[in-house]
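> structural data only, the sequence is not supplied:
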């Protein structure tokens, strides 16, 4: 975890993780990843019902990077990680770095089956055979042809790259945030009771006013403890 230093943003609003391998298949086992993300986001999305049927999945729109603070910090994180891999301590270890994306091709090849294992075994063998061939395969078979240097020297290109390839970090929250009954964006009171309904409470990560900085596991347990305590206290008062 680290702090971006951007105006109006709190400490430890960013994070970087290191992965020794990027996927289950032979190519992924040869590729490490420096993954970075915005810990304290300001962009907000929507969850909408598409049908009265309880069987219909809702429409979820995360609207990522709709707040410019998130976009600027993600671009800054890209530059920060680029400086890291060019540091003298890593430059001879992190060979042939490239900007990775979770493209449709990566998703297809990431499916666990024998065909993908065979294809990636062949590609991995070619990557191991020659450093120049490895660089060519990375540039034209794995990426979309753009290098880290291309993105660092063109802010418009970097902005487009970040916006096209951003994805979530698996901890969405706050779809039923707690707050005052007069607040049109709030769903529950501080005890988890849904505004305007009796006998219904919410006691999970959806009541958080905003997504906390980092993992939601322990904060969600704390929410559940608080709601449980409120229920018990109200029963004692009856």
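Nice, thanks for sending it over. Just so you know, these numbers come straight off a predicted model, no measurement behind them.
> going forward, measure contacts and count neighbours with C-alpha atoms only.
Will do.
> check contacts around residue 31.
20, 21, 22 (Cα atoms under 8 Å, 6 or more residues apart in numbering).
> put this next to the first one:
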């Protein structure tokens, strides 16, 4: 239901090469979002609301994962290796500096050199330049602050599914039949991850190919 990943570097630039990341996420989510049409024009993008963490169980598990990672970093095998751990956020500053160009390489090279100079300067730069001001201990000491931090900074894991779920025509929430045909719409099928009845735990690539293969075979067999 949960996953954790260890990254040896956090970005392409010199700062990122000096920072490791322990990332965690919820695979079995209970929160559900919604995709709706703004109007009847095919040129208008739909309105997408992930409604992330609307189910309290998802937020609680992310908070539990944060506490677990913080405890893990206190293990004697990691204390000497993982220096100055901090809660990372995908801020506007981080997004801007992640763009691949010479200016960002130059700026991050300067900061990275300063980070290598002394431990107190490294900690100071992490607090003032890299983080949003919260420390790991701040978040561990306040459940309310941790909950706010999680809700403000959690983001999706790039595999949205289940917006056109497969199911019986009489089921109000179903969109397609087992062959991908959209209920009550002639000549229209869905053949991707949208038809999955609920969001799977992970690794949607191969299952999506299988869905498409199954529906393509159904189309061929109907000819």
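Arrived safely, thanks for sending. Since the model is a prediction, treat every value here as computed from it, not as a measurement.
> TM between them?
Once superposed, the chains reach a TM-score of 0.96 (TM-score structural alignment, normalised by the length of the second structure), with 223 aligned residues with a Cα RMSD of 1.2 Å.
> filter the contacts of residue 31 of the first structure to the buried ones?
residue 22 (16 or more other Cα atoms under 10 Å).
> secondary structure and distance to residue 208 of the first structure for the contacts of residue 31 of the first structure - can I get that in CSV?
Below are the contacts of residue 31 of the first structure laid out as CSV (DSSP: H, G, I helix; E, B strand; the rest coil; distance: Cα to Cα, whole Å):
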residue, secondary structure, distance to residue 208 of the first structure
20, coil, 33
21, coil, 33
22, coil, 32
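> tell me which of the contacts of residue 31 of the first structure you also see in the second structure.
Counting by both residues aligned by TM-score structural alignment, their matches' Cα atoms under 8 Å, the second structure reproduces these contacts from the contacts of residue 31 of the first structure: 20, 21, 22.
> skipping adjacent residues, who's closest to the first one in space?
What it means is residue 20 of the first structure. residue 32 (4.7 Å; Cα to Cα, 6 or more residues apart in numbering).
> that neighbour: what's it in contact with?
With contacts defined as Cα under 8 Å, 6+ apart, residue 32 of the first structure is in contact with 18, 19, 20, 21, 22.
> the second structure: which residue goes with that one?
Using TM-score structural alignment, the equivalent of residue 32 of the first structure in the second structure is residue 20.
> ok, and the residue of the second structure sitting at the aligned position of residue 100 of the first structure, which helix or strand is that part of?
By TM-score structural alignment, residue 100 of the first structure lines up with residue 88 in the second structure. Per DSSP states H and E, residue 88 of the second structure falls between elements, in no helix or strand.
> distance of the closest residue to residue 88 of the second structure other than its chain neighbours relative to residue 66 of the second structure?
In this structure, residue 88 of the second structure finds its nearest non-sequential neighbour in residue 131, 6.2 Å apart by Cα to Cα, 6+ apart. Remark: distance between residue 131 of the second structure and residue 66 of the second structure (Cα to Cα, to the nearest Å) = 16 Å.
> these two - which one has more neighbours?
Set residue 131 of the second structure next to residue 66 and count neighbours by other Cα atoms under 10 Å: residue 66 wins out with 22 against 18.
> now that one: how far from residue 1 of the second structure?
For residue 66 of the second structure relative to residue 1 of the second structure (Cα to Cα), the value is 15 Å.
> which strand or helix spans the residue nearest the centre of the first structure?
Nearest to the mean C-alpha position of the first structure, counting by Cα atoms, centre = their mean, stands residue 169 at 2.4 Å. Per DSSP H and E, residue 169 of the first structure falls between elements, in no helix or strand.
> excluding covalently adjacent residues, which one is nearest to the alignment partner in the second structure of it?
In the second structure, residue 169 of the first structure lines up with residue 157, judged by TM-score structural alignment. Leaving out its chain neighbours, the residue that sits closest to residue 157 of the second structure by Cα to Cα, 6+ apart is residue 25, at 7.9 Å.
> and the helix or strand that neighbour falls within, what's buried?
Residue 25 of the second structure is part of strand 21-26, with elements assigned from DSSP H and E. Neighbour-count burial for strand 21-26 of the second structure, counted by 16+ other Cα under 10 Å, picks out 21, 22, 25, 26.
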